[in-house]
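Asker: predicted model and sequence below, questions to follow.
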Amino acid sequence: MRQWILLGGILGGLSVMLGAFGAHSLKAVLTEKSLATFHTATQYQFFHSLALVLVGLLAHQLGEGHNSKVIKAGWFFLAGIVLFSGSLYWLALGGPRVLGPVTPLGGLSFMTGWFLLAFSIPKK
């Protein structure tokens, strides 16, 4: 479960770095719309990095055999970060629009992760 906390911490730190990079270095280069898109990507990456830390803590708390939904939620959060935030970074930086349709798949991954997490706690 340590790997989820480690991954969440690394991706959270990267989101702060990317946010600072966007706010300071890209401000003179990108349009307002592209900057807003970049900012959205960093926000969602940060929120879901925290969710990955939560996945690690909950999986540890629940123990083996009761944490499969939590682990699946982690994979969906990770996929959402890659697909949603990754495609928004790509689009904001002027990448080909072909990745535009990938963004909603990332959003769907985020939603799936949250629903799995919501139903991951066993009934007593």
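Answerer: Looks like it came in fine. Computed from a prediction, not measured in an experiment: that's the story for all the values here. Residues are numbered from 1 along each chain as shown.
Asker: from here on, contacts and neighbour counts on C-alpha atoms
Answerer: Noted.
Asker: go through the protein and flag its longest helix.
Answerer: Using DSSP state H to define each element, the chain has its longest helix at helix 32-62.
Asker: and Ala118, how far from Pro104?
Answerer: 21 Å (Cα to Cα, to the nearest Å).
Asker: I meant to write Leu54 there.
Answerer: Counting by Cα to Cα - Leu54 and Pro104 are separated by 23 Å.
Asker: what's the burial count for Leu93?
Answerer: A count of nearby residues for Leu93, using other Cα atoms under 10 Å, gives 17.
Asker: Leu54 and Pro104: which has the busier surroundings?
Answerer: Per other Cα under 10 Å, whichever of Leu54 and Pro104 has more neighbours is Leu54, with 18 against 14.
Asker: now the spatially most central residue of the chain: how far from Ala51?
Answerer: Closest residue to the average C-alpha location of the chain: Ile81 at 3.1 Å, with Cα atoms, centre = their mean. Applying Cα to Cα, the value for Ile81 to Ala51 is 11 Å.
Asker: the structure to be compared is supplied as follows:
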Amino acid sequence: MRDREMKTITIFGAVLGLTSVIMGAASDHLFFGFITEENSERLDVALRYHQLYAILIFCLGICGLHTQHLLVLKRAGYIFCAGTVLFCTSLYISLFPGLDKATYLTPLGGITLMFGWILSFLTIKRSL
């Protein structure tokens, strides 16, 4: 059970990493010239968080295979996954004409990511 769930988080991190590279390439090659300056800033933020949290979630999954504090770490991993999807996807969706209201979900994703950091902090604090 322990290995399967942490492997799932690790795989999710790897998939996020892959999709961040795909989105980065698409933004440079497919969307070039079609995106407004405001949308370009949104895209840059989404890509930055997408790539950062792909690495974090991947590493968290690997660390989860070798820790005693699995439950809290597993919860933090799932929360980071949900927060990353909410935050980045809402920004990506907002790039399409008429869908800019999707950014209303972005703060919810950000708050979810903050909660993941709090759980990570508590995990480290307990282990000291």
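Answerer: Cool, the structure landed. For clarity, every value in this text was computed on a predicted model and none was experimentally measured.
Asker: please name every helix or strand in contact with the longest helix of structure 1.
Answerer: helix 2-24, helix 68-80, helix 86-92 (3 or more Cα pairs under 8 Å, 6 or more residues apart in numbering; DSSP states H and E).
Asker: looking at the ones you listed, spot the one closest to Phe110 of structure 1.
Answerer: helix 68-80 (5.2 Å; Cα to Cα).
Asker: so that closest one matches what in structure 2?
Answerer: Counting by TM-score structural alignment, helix 68-80 of structure 1 pairs with residues 71-83 of structure 2.
Asker: now that stretch on structure 1. Mean distance?
Answerer: Compared with structure 1 after fitting, stretch 71-83 of structure 2 deviates on average by 1.1 Å (mean Cα distance after the TM-score superposition for structure 1).
Asker: looking at structure 1, name the residue matched to Gly114 of structure 2.
Answerer: For residue 114 of structure 2 the amino acid is Met, not Gly. Under TM-score structural alignment, Met114 of structure 2 pairs with Met111 in structure 1.
Asker: would you confirm that Asn67 of structure 1 contacts Phe119?
Answerer: No - Asn67 of structure 1 lies out of contact with Phe119 (Cα atoms under 8 Å); the separation is 10.7 Å.
Asker: in terms of neighbours, single out the busier of those two.
Answerer: For the pair Asn67 of structure 1 and Phe119, the greater number of neighbours falls to Asn67 (22 against 12), based on other Cα under 10 Å.
Asker: what's near enough to touch the more buried one?
Answerer: Neighbouring residues of Asn67 of structure 1 by Cα atoms under 8 Å, 6 or more residues apart in numbering: 58-59, 120.
Asker: tell me which of these you also see in structure 2.
Answerer: When you map those onto structure 2 and apply both residues aligned by TM-score structural alignment, their matches' Cα atoms under 8 Å, the shared contacts are Ala59.
Asker: list only buried entries from the contacts of Asn67 of structure 1.
Answerer: Listed as buried from the contacts of Asn67 of structure 1 are 58-59, 120; burial here means 16 or more other Cα atoms under 10 Å.
Asker: could you save these as TSV and add columns showing distance to Leu18 of structure 1?
Answerer: Output for those, formatted as TSV (distance: Cα to Cα, whole Å):
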residue	distance to Leu18 of structure 1
Leu58	28
Ala59	28
Ser120	32
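Asker: from Phe115 of structure 2, how far off is the alignment partner in structure 2 of Tyr44 of structure 1?
Answerer: In structure 2, the residue equivalent to Tyr44 of structure 1 is Tyr49, according to TM-score structural alignment. Going from Tyr49 of structure 2 to Phe115 of structure 2 by Cα to Cα gives 16 Å.
Asker: equivalent analysis for Ser20 of structure 2, please.
Answerer: Counting by Cα to Cα, the gap from Ser20 of structure 2 to Phe115 of structure 2 is 22 Å.
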